[in-house]
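> Fold the following.
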Amino acid sequence: MAQFIWNLLLVLFTLLGLPAGLAWLLTIVNRHTKANLVNRYGINSQVYLGCLGIMIHELSHLILAVVFHHHIQSVRLLKLPHLNQDTGAPEDLALGYVNHTWSQSSIYQNVGNLFIGVAPIFGCTASLLGLDALLYPGLAQAIFRLADHPFDPDWSGSWTALTTNVSSWWQLLLLLILTILIVIGGFDLSPADYQNSSLGLSTMLIFLTVATIIFSIFDQQAPIILKAITSFGFTLAMILGYSLLVSIVVMLITRLLPQRRR
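Have a look, this model is predicted:
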């Protein structure tokens, strides 16, 4: 019984707790970034400087909504917010939206709400890693070298990859600009995103508990499965940690921006 409880806690922390904590930190940091921009340059500045991230954010919702067979009602990947909500519609202040419905009787679609809600965190992270691989391969290699062995990171190999595969100045500049456009608009999960995720959380908890009971019964296979789960979870955490680091840098940059002249 004690071993099962330990296995369950490890699984829940690795697959739910750790990613959720990092997603929450990403949301807080990027809300501060948007607030810095709005206070200095007006409400539309978050759209102008975060347009790429906003579109990736909404596209991530859309892709996973389709994967989990949700019915798509309306989609808008990018829009300017309105200060006066004349219509009273929640979309007035939104920077984009994906409205979808699902069957309450479908376990698959209900679990999908959890992944659809947090999809932008992973969509934006994947986009950043893709840009790194394209414009600064050494940075991508350094991240993956650390992620391959989360309990025994290859620090020397990661540093070697980072310093020996340096791109040209224009590639680094382009990477910086695109990274800022993604970070500013992409990582901020809305209250609606969290609400949608909570709808699938209970079902996911039940599934993970049942799965842990099943593999805990088989003593010989349990350590192998746990190792695979923890490796995957901490790899994901390291990649999300990279996104968080980038987000903090962008937040600090926006805080140092000069105030708009009135």
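> CA atoms for contacts and neighbours, from now on please.
OK.
> and Ala94, how far is that from Asn36?
18 Å (C-alpha to C-alpha, to the nearest Å).
> Mind jotting down where the helices sit in this protein?
Taking DSSP state H as the criterion, the chain carries its helices at 2-12, 18-41, 45-67, 107-135, 137-148, 155-164, 169-186, 191-217, 222-256.
> Give me the more crowded residue out of Ala94 and Asn36.
A count of neighbours by other C-alpha atoms under 10 Å puts Asn36 above the other of Ala94 and Asn36, at 22 against 15.
> Quick check: the more buried one touching Ile253?
No. Using C-alpha atoms under 8 Å as the test, Asn36 is too far from Ile253 to be in contact (9.6 Å).
> before we move on, the earlier item: and the helices of the chain as CSV, adding distance to Gln73?
Written out in CSV, the entries for the helices of the chain read as follows (distance: least, C-alpha to C-alpha, whole Å):
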stretch, distance to Gln73
helix 2-12, 33
helix 18-41, 26
helix 45-67, 11
helix 107-135, 15
helix 137-148, 37
helix 155-164, 45
helix 169-186, 22
helix 191-217, 16
helix 222-256, 31
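> one more to line up against the first:
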Amino acid sequence: MQLFIKTCVETVNLTGMLILAGFLLGVFRNYSLMNFQRSIGNKAVMITGFIGVPVHELSHAIAALLFGHRITAIKLFQKPGAGGVMGYVEHSYNQNSIYQQVGNFFIGIAPIFGGIACMIALMHVTIPQTYDNFINILMKNIHVEVIDSSTITGILHSYFGLVKNIFSAENFQNPYFYVFLFISICISSHISLSMADIKGASMGLTAIFFILLILNIFGLSKYIQQMNLIKYNIMITGFLVVAVIFSLITFIISLFFRIIKS
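As a prediction, the model looks like this:
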């Protein structure tokens, strides 16, 4: 029982922030698309999907290749069918390979990281001063060694400052900022995970749990240092915050359009 509980805690430490962020992104996405559809119509999904869906599906495809899966079919963008599917990646793998089984988790959540990577790269090109501010915040927070209320407050305050920096007067005077904002909205509108993504990721999560359980049984988990887990979670959170911020911004904008329509 102690081994089981310890393994559950370690699994949450490794994947908890990813799962929480995925849930938040899903909530923001569903309400944002609903607001856009009620204010602009179904064409809103096509407008955002033209950029967001290919980023989503390419993220799956790249992760699948990295984990040795074979891609059997891929569709980067299409008109939503009866199930609302606008793109897909079908892949196969060797079920006897632990590496490829674990890969299912990362393939499932790949759109989150693919979308974040695209937005950060776009930030670097279009609003470099804000990008530098983001990197400085990330580097400062990664040196945190203890998680307590004051630390959490400081981290939240730093990312609140990032939001203010994104929407600074200087950026509003920069025409490239509007390109960045539009593309980021398109990506964040389709960054969340579908039910198929969640199903695939859960298979990989099960494999991760049993790997950690085996490590605990043989006493090898002691090599996973608590300090490293703290730094890992802070670094992961730093990147996930970017996705959550723009998903929240997309939701606010969609709500604004819906209010105007009403």
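> care to give me the TM-score?
Comparing the chains after superposition, counting by TM-score structural alignment, normalised by the length of structure 1, produces a TM-score of 0.80; 245 aligned residues with a C-alpha RMSD of 3.2 Å.
> on that earlier part again, mind checking which of the helices of structure 1 is nearest His82 of structure 1?
When those are ranked by proximity to His82 of structure 1, the top entry is helix 45-67, at 12.0 Å, counting by C-alpha to C-alpha.
> Which parts of that closest one count as buried, going by neighbours?
Neighbour counts over helix 45-67 of structure 1 (16 or more other C-alpha atoms under 10 Å) mark 45-47, 49-62, 64-65 as buried.
> what about that helix, distance to the chain center?
Its chain's C-alpha centre and that of helix 45-67 of structure 1 lie 11 Å apart, by C-alpha atoms, centre = their mean, to the nearest Å.
> That helix versus helix 18-41: what angle between them?
When axes from the mean of the first three to the mean of the last three C-alpha atoms, to 10 degrees is applied, the directions of helix 45-67 of structure 1 and helix 18-41 differ by 150 degrees.
> hmm, who's touching helix 45-67 of structure 1?
Contacts of helix 45-67 of structure 1 from elsewhere in the structure, counted by C-alpha atoms under 8 Å, 6 or more residues apart in numbering, are 34, 37-38, 71-72, 75-80, 95-98, 100, 112, 115-117, 119-121, 123-124, 178, 180-187.
> ok, now how distant is the closest residue to Ser221 of structure 2 other than its chain neighbours from Gly103 of structure 2?
Beyond its immediate neighbours in the sequence, the residue positioned closest to Ser221 of structure 2 (C-alpha to C-alpha, 6 or more residues apart in numbering) is Leu215, lying 5.4 Å away. Leu215 of structure 2 sits at a distance of 18 Å from Gly103 of structure 2 (criterion: C-alpha to C-alpha).
> Of the two, give the one with the bigger neighbour count.
Counting neighbours by other C-alpha under 10 Å for Leu215 of structure 2 and for Gly103 shows that Gly103 has the greater number, 26 against 16.
> Which residue in structure 1 aligns with that one?
Applying TM-score structural alignment, one finds that Gly103 of structure 2 aligns to Gly112 in structure 1.
> That match contacts Leu201, correct?
No. Contact status for Gly112 of structure 1 versus Leu201: not in contact, 9.5 Å apart, counting by C-alpha under 8 Å.
> which residues are in contact with both of the two?
Shared contacts of Gly112 of structure 1 and Leu201, counting by C-alpha under 8 Å, 6+ apart, come down to nothing at all.
> what sits against the residue nearest in space to the middle of structure 2?
When structure 2 is reduced to its mean C-alpha position, the closest residue under C-alpha atoms, centre = their mean turns out to be Ile112, at 2.5 Å. When contacts are counted by C-alpha under 8 Å, 6+ apart, Ile112 of structure 2 is found next to 22, 56, 191-193, 240, 243.
> So what does it match up with in structure 1?
In structure 1, the residue paired with Ile112 of structure 2 is Ile121, using TM-score structural alignment.
> separation between that match and Ile248 of structure 1?
15 Å.
> likewise Thr14 of structure 1?
In this structure, Thr14 of structure 1 and Ile248 of structure 1 are 23 Å apart, going by C-alpha to C-alpha.
> and the two? which has more neighbours close in?
With other C-alpha under 10 Å as the criterion, Thr14 of structure 1 and Ile248 differ in neighbour count, and Thr14 comes out ahead with 22 against 18.
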